[in-house]
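Asks: Sharing a sequence plus its predicted fold:
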Amino acid sequence: MALPKQEIVLVDFHNTTVPVWRVVNDTVMGGISESTMTNGEQGGVVFSGTVSLKNFGGFCSVHLHNTAVHDLSLYDGISLRVKGDGKQYKLILKTDSELNGFSYQFPFVTKKDAWITVHAPFQEFIPRFRGAVLSDAPPLNP
């Protein structure tokens, strides 16, 4: 089956407000990393912070609880337009609303001070639970 040529926008960062996003840092497990998400001066949003490995921490994240349901079965992946700092990030998707359920992760590296488009093919998302790869989990089925 041919993939659709039409794109759909899942999240329009130029027409979003920060309150729909939730910052989650390693402080939930005793870490001391800090991050924020703010509205950008020219639209969009800015995620920034400092990751600390002290106290067995080491992560900063933002979560969007997206209640909209999208049938993505005719698409091959998700594209992001990002301006970064040259570090690695992960796009993490969940297929259910369970807080402690496993997730599907796609790592990508940004370019310092440059806009790039990252394409995350669904088949390359890795199922994980608390950092461990789940070899018996089903592949991502959007």
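Replies: The structure has been received and is ready for your questions. As the structure is a prediction and not an experimental result, all values here were calculated from the model.
Asks: CA atoms for contacts and neighbours, from now on please.
Replies: OK.
Asks: so which helix or strand takes in the most centrally placed residue in the chain?
Replies: With distances taken as Cα atoms, centre = their mean, L91 lies nearest the centre of the chain, 3.1 Å away. Element membership for L91 (DSSP states H and E) is strand 88-93.
Asks: then this one, side by side with the first:
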Amino acid sequence: MKDSNLILFDFNTKSNISNWRVVDDVVMGGRSNGNFRLNKNGHAEFYGDVSLENSGGFSSVRYRFESIQTLNSKEIVIRLKGDGKKYQFRVKDKSNNNYSYISTFTTSGNWENITIQLSEMYPTFRGRKLNMDNFSAESIEQIAFLIGNKKQQHFKLEIDKIFFSK
């Protein structure tokens, strides 16, 4: 990692994760159950079960913060270890927007760096792509991870670090 990179979150055993919020399909009547915690190694763990009951099918964890400038950044890099499943990484330029800009990635089961080009993140609302331009804002106020692969499944995503890169 270069010194010029802006760290968004670097998890460790003393990290304050109180501003991270799990939002599951229960907000729409579903039965999925996501959790978020720090493990003994100081990594964040987003884990649980996705259920398709009652038209459910997703779990997410969101982190809202004061606006961070993205003008000098071209990509977001996430150091993580997944379970071989597909996830979405989501950003919002304004936390009160109904839509998010998303990028989908598949994990390998090993520690890896996932690199997401900000300019390739496209806008969606409730799973539908919107007829708007890709991300080009000068700042972001929220990030999120979401799993919703249209199947019932257990999931676990460990996150070490999230940072902007030039």
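Replies: Structure's in. What do you need? Computed from a prediction, not measured in an experiment: that's the story for all the values here.
Asks: hang on, the earlier thing: map the residue nearest to the centre of structure 1 onto structure 2.
Replies: With TM-score structural alignment as the criterion, L91 of structure 1 lines up with F89 in structure 2.
Asks: quick one: that match and S100 touch, right?
Replies: No. Counting by Cα atoms under 8 Å, F89 of structure 2 stays clear of S100, with 9.5 Å between them.
Asks: which ones are touching the closest residue to the residue nearest to the centre of structure 1 other than its chain neighbours?
Replies: Counting by Cα to Cα, 6 or more residues apart in numbering, L91 of structure 1 lies nearest to F106, which is 5.2 Å off, once chain neighbours are set aside. The contact partners of F106 of structure 1, taken as Cα atoms under 8 Å, 6 or more residues apart in numbering, are K90, L91, I92, A120, E124, F125, I126.
Asks: for V61 of structure 2, same thing?
Replies: V61 of structure 2 is in contact with W20, R21, V22, V23, G34, F36, F46, A144, F145, L146, counting by Cα under 8 Å, 6+ apart.
Asks: which one of those residues sits closest to Y63 of structure 2?
Replies: Nearest to Y63 of structure 2, judged by Cα to Cα, of the contacts of V61 of structure 2 is W20 at 4.6 Å.
Asks: Now do that closest one against F46 of structure 2, distance only.
Replies: Distance, W20 of structure 2 to F46 of structure 2, by Cα to Cα, to the nearest Å: 10 Å.
Asks: what's next to stretch 116-131 of structure 2, contact-wise?
Replies: Contacts of stretch 116-131 of structure 2 (Cα under 8 Å, 6+ apart): 74-77, 98-103, 132-136.
Asks: what does stretch 67-85 of structure 2 give?
Replies: Contacts of stretch 67-85 of structure 2 (Cα under 8 Å, 6+ apart): 106-119, 137-141, 155-166.
Asks: Put the buried members of the residues you listed into a ChimeraX selection.
Replies: Of the contacts of stretch 67-85 of structure 2, the buried ones go into a single ChimeraX selection, burial set by 16 or more other Cα atoms under 10 Å:
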select :107,112,113,115,116,118,139,140,141,155,156,157,158,159,160,161,162,163,164,165
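Asks: what residues are up against the nearest residue in space to C60 of structure 1 that is not next to it in sequence?
Replies: In this structure, C60 of structure 1 finds its nearest non-sequential neighbour in N25, 4.3 Å apart by Cα to Cα, 6+ apart. Contacts here follow Cα under 8 Å, 6+ apart; on that basis N25 of structure 1 touches G31, I32, S33, E34, S35, F59, C60, S61.
Asks: that older thread, so which of the contacts of stretch 116-131 of structure 2 sit within helices?
Replies: Among these, none falls in helices (DSSP state H).
Asks: N54 of structure 2 looks like it's in a helix, true?
Replies: Yes. Counting by DSSP: H, G, I helix; E, B strand; the rest coil, N54 of structure 2 is found in a helix.
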